[in-house]
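S.K.: everything below, folded, please.
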Amino acid sequence: MSDETTRVLAGLDEARRRELAGLYRDLHAHPELSFAEHHTAAEVARRSRAYGFEMTEGVGRTGVVAVLRGGAGPTVLLRADFDALPVEERTGLPYASTSGGVMHACGHDMHTTCLLGAMRLLAEGREHWSGTVLAVFQPAEEMGQGARAMVDDGLFTRFGKPDVVLGQHVIRLPAGSVGCHPGTAYAATDVLRVRMFGADGPDAGPGPAGATANRLQTVLEREMSDAGTVRITADDAPPAFGSGERDDGVPVAARLKVSLRTCSASLRQRALATLERAVREESAASGAVRDPEITALGAFPSLVNDVDAVDRTMTAIGAVIGADKVVDPGLLPGGEDIGVFGTAADVPVCFWQFGGTDPDTYAKAEAAGTTRDVPANHSPFFAPVIEPTLTTGVTAMVAGALAWLGPGGGRR
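M.R.: Modelled structure (predicted):
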């Protein structure tokens, strides 16, 4: 670990950890859906100003951009997403969501807290680095639209182009660990809604949504089996047959939600074409009275981590938390749009994961071969343990940033 990193991280004392834990609990209790993150954005803005950052709200609708200039040197973009999901929380935590049907089920509240903690440390230790910190708090990651909205709103023309894009995501790994996969790290994800139509009566149309989903799943897995990097799910999304939903007077016999995950542009096009054909064949075979409807709900491009950027960043983080705590989780199936920033600015991206599961709980599940039973992102039971998750996330963000910022030379 460099002397600069040691000095900057010295500010992460017990009092600071308690303060950040309180912030995390507040954000977790007040989740907000995509492009409606007003409470969160206001809190981010208030703290950014207090830390000495130049702060701008409303970038990409509800995004916040905070800039700290430390003289000549590289510009490092540090990103956190801050929207929640339409999920009813079932964790039983004393700081559980107070917004019915909305939950931070993916850990974005932890991402936001960690970035704010890192920003304060970097501001207080400004004499130990040079360059510019560009902190980006992104809305609507869950929709795959927030990064693009910020870029289209002039993110880089208004605030400058970075030299690197860094970010992190809490996942089902032991708390205290960090994971990063070089190359294609997240698959591209397309989320679609499928509606099939039928005449009145229990025997008309494609039948119960669950059975229809299972048949489509079978067809898609069989036809895409030669491409092992494709992950396909089709889930019931009520209302199903008999709900009374109609479109122009025609009953909706099944409504499904489909996620297609692919690792190349050609594979993506093939999967989309296969899905459309299978849906039409299923609809026609069941005697549906009109063509099915396939609507895109969101799309995430594949995320490609720059190999050299991963090596540089993970070496710096490993020097702080211990090289044995840095792992390669492999290709991850979830969608992630941070790569939009790197593509738009034409700069390298390093996006890593940090663990949020109690280490003892994870170790026992791993020994029993039941880690899949540990609550994962998007589950109503998912909530990272506050420590050591919080300390690891702040530490990783600071160390990662300092791996790219220039050397210090006195306060500017």
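
S.K.: please make it C-alpha for all contacts and neighbour counts, starting now.
M.R.: Fine.

S.K.: quick one: contacts for residue 237?
M.R.: By C-alpha atoms under 8 Å, 6 or more residues apart in numbering, the contact set of residue 237 is 209, 255-257.

S.K.: name the single longest helix found in the protein.
M.R.: helix 265-285 (DSSP state H).

S.K.: give the buried residues for it.
M.R.: Under the neighbour-count criterion of 16 or more other C-alpha atoms under 10 Å, helix 265-285 has 267-268, 271, 275, 278-280, 282-284 buried.

S.K.: and what of stretch 4-23?
M.R.: 4-5, 8-9, 11-12, 17, 20-21, 23.

S.K.: cool, stretch 160-167 as well?
M.R.: 161-167.

S.K.: in strands, which of those residues appear?
M.R.: Counting by DSSP state E, the buried residues of stretch 160-167 place 164-167 in strands.

S.K.: okay, the residues you listed in TSV with distance to residue 121 next?
M.R.: Converted to TSV, these look like this (distance: C-alpha to C-alpha, whole Å):
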residue	distance to residue 121
164	20
165	19
166	17
167	17
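
S.K.: which among these gets closest to residue 392?
M.R.: The closest of those to residue 392 turns out to be residue 167 (C-alpha to C-alpha; 13.3 Å).

S.K.: do I have it right that that closest one meets residue 76?
M.R.: No: Residue 167 is beyond contact range of residue 76, at 10.5 Å (criterion: C-alpha atoms under 8 Å).

S.K.: got the residue ranges for the strands in the stretch 101-250 of the chain?
M.R.: Assigned by DSSP state E, counting those that start in this stretch, the strands in the stretch 101-250 of the chain fall at 129-138, 164-174, 178-179, 183-186, 188-197, 231-236, 246-247, 250-262.

S.K.: now the second one, please; I'll put the structures next to each other:
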Amino acid sequence: MLRHLLLSAAALAMTATPPLAAAAAAAAADPVRDATQKAMPQLMDFYRDFHANPELSNHETRSAGILAAEARRLGFDVTEKVGGHGVVAILRNGPGPVIMIRADMDGLPVVEQTGLPFASKAIGTAENGVETGIMHACGHDTHMASWIGTMRNLVAMKAKWSGTLIMIGQPAEEVGTGAKAMIADGLFTRWPKPSHALAFHDVPSLPAGTIGIRTGYVMAAVDWVDITVKGVGGHGAYPHKTKDPIVLASRLVVALQTLVSREVDPLESAVVTVGSFHGGAKPNVISDTVQLQLTVRSYKPEVRKLLLDGIGRIARGEAIAAGMPDDKMPEVIIKPGATPATFNTEPFTGRMTSLFTARFGADRVVDLAPQMGGEDFANFYVLDPSVQSLLFFVGGVPRAQWDASQKPGGPGLPSLHSPFWAPDAEGVISTATEAMTAAALDLLRKK
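M.R.: Next up is the predicted model:
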């Protein structure tokens, strides 16, 4: 009898196990995640190729060509050379919303020092005419690879969504002109205007695979200011017969810091940095000019205006205090190409925060504090506030490196634009591709 019961139980287990196993497997399966993981070997090939072959702003010919060719292969209607080297790829898949997903393409004039086997050896000429190495020191190579992965996923899942998908490859993000150039070239008029614009940026302030997201300001407005400080040159041994512009420029550098410390509300964010100071050519010669170059960062428009107005006022005031005549007042030039602050809108951001938290878990989705770096993705919303906008962040720090940096006295982490920035590209690309695919499916889901 016991033997009969054992055999019956074994037979029952054999018939029950396959359905249970199938149910468990079905529960664990995730089409978006599974498709992303399956694509990762090819996406990493794209990443390594982009990384080894970076191009400077407004020279993104090769990168744009790769993105355009992949979009055409997948059945998108593709237009190249939009606003320079911009790519617009559109896929109409029935009635529904219009959403836009962006990747930026340009590298930086940085000599790579990561030691990666596929490190860039590219050389180019920067905007200032200086020959330089070129590197994807801001992670745009991961952005492009994720863009391709998202596009592939959404084409494979066309039965799950309805609407219009616009994928754009944006040039010249690093110099702040690419988004505006694409809009000026008809991005929102030659093609359907999107209701939602989505992008991500890798960051060195989160462990790889962690998503940072928040509503409101997330990246700063960026202004570039040149100041020519004038003087009366002469012999260094007879300074009383000159008007020394180096002394005046030195006073100006110090006085400019009071804009942030004494004129901006301490609860607001602002930066005034003099990053370049050039004057004179010989120890015993007082020059007649000094060139200063500044970067100015802010969030709110009223703070931005206070800083820019204050720079002109302080420059003139310090020159008057130094006894400069009217024809020797400093020349203050606010350069074109300024980037407004990046603002994540509601309800789009809240909706995506809930979506990402449900998908990745609360431990992988964090409220990332606003940053003082700039992103010209901001222009897609600022130039047309009817477009809901979201720029989220994906951590790129390899886990071992992150854990070591969190210990007391641990090593620091490289920043973006560093010659040593080598993100965990697989963690960035897989997370970003999955997140952007899920976001698009949510926005375009069939009713």
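
S.K.: could you see which of the contacts of residue 237 of structure 1 carry over to structure 2?
M.R.: On the basis of both residues aligned by TM-score structural alignment, their matches' C-alpha atoms under 8 Å, what survives of the contacts of residue 237 of structure 1 in structure 2 is 255-257.

S.K.: who wins on neighbours among those?
M.R.: residue 255 (27 neighbours; other C-alpha atoms under 10 Å).

S.K.: distance of that residue from residue 192 of structure 1?
M.R.: Using C-alpha to C-alpha, to the nearest Å, one gets 11 Å for the distance from residue 255 of structure 1 to residue 192 of structure 1.

S.K.: would you mind finding the match for residue 89 of structure 2 in structure 1?
M.R.: Taking TM-score structural alignment, residue 89 of structure 2 has residue 66 as its aligned residue in structure 1.

S.K.: and what about that match, helix, strand or coil?
M.R.: strand (DSSP: H, G, I helix; E, B strand; the rest coil).

S.K.: how about the nearest residue to it, chain neighbours excluded?
M.R.: Leaving aside its sequence neighbours, residue 66 of structure 1 sits nearest to residue 55 (C-alpha to C-alpha, 6 or more residues apart in numbering; 4.4 Å).

S.K.: counterpart of that neighbour in structure 2?
M.R.: Checking TM-score structural alignment: residue 55 of structure 1 goes with residue 78.

S.K.: would you say its match is within a strand?
M.R.: Yes: according to three-state DSSP, residue 78 of structure 2 belongs to a strand.

S.K.: looking at it, it is touching residue 88, isn't it?
M.R.: Yes: between residue 78 of structure 2 and residue 88 there is a contact at 5.7 Å, judged by C-alpha under 8 Å.

S.K.: which of the two has more neighbours?
M.R.: Neighbour count, other C-alpha under 10 Å: between residue 78 of structure 2 and residue 88, residue 88 has more, with 25 against 19.

S.K.: report the contact partners of the nearest residue to that one once chain neighbours are set aside.
M.R.: Nearest residue to residue 88 of structure 2, sequence neighbours excluded (C-alpha to C-alpha, 6+ apart): residue 168, at 4.7 Å. By C-alpha under 8 Å, 6+ apart, the residues touching residue 168 of structure 2 are 86-89, 100-103.

S.K.: same check, this time on residue 185 of structure 2
M.R.: Residues near residue 185 of structure 2 by C-alpha under 8 Å, 6+ apart: 82-83.

S.K.: go again using 10 Å as the cut-off
M.R.: By C-alpha atoms under 10 Å, 6 or more residues apart in numbering, the residues touching residue 185 of structure 2 are 81-84, 86, 179.

S.K.: and for residue 134 of structure 2?
M.R.: Applying C-alpha under 10 Å, 6+ apart, we find residue 134 of structure 2 in contact with 51-56, 106-112, 120-126, 419.

S.K.: circling back: and the kept ones among the contacts of residue 237 of structure 1 as CSV, adding distance to residue 313 of structure 1?
M.R.: Converted to CSV, these look like this (distance: C-alpha to C-alpha, whole Å):
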residue, distance to residue 313 of structure 1
255, 44
256, 41
257, 37
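
S.K.: so which of the residues you listed is the closest to residue 131 of structure 1?
M.R.: Of all those, residue 257 has the smallest distance to residue 131 of structure 1: 45.1 Å, by C-alpha to C-alpha.

S.K.: nothing else from me, thank you.
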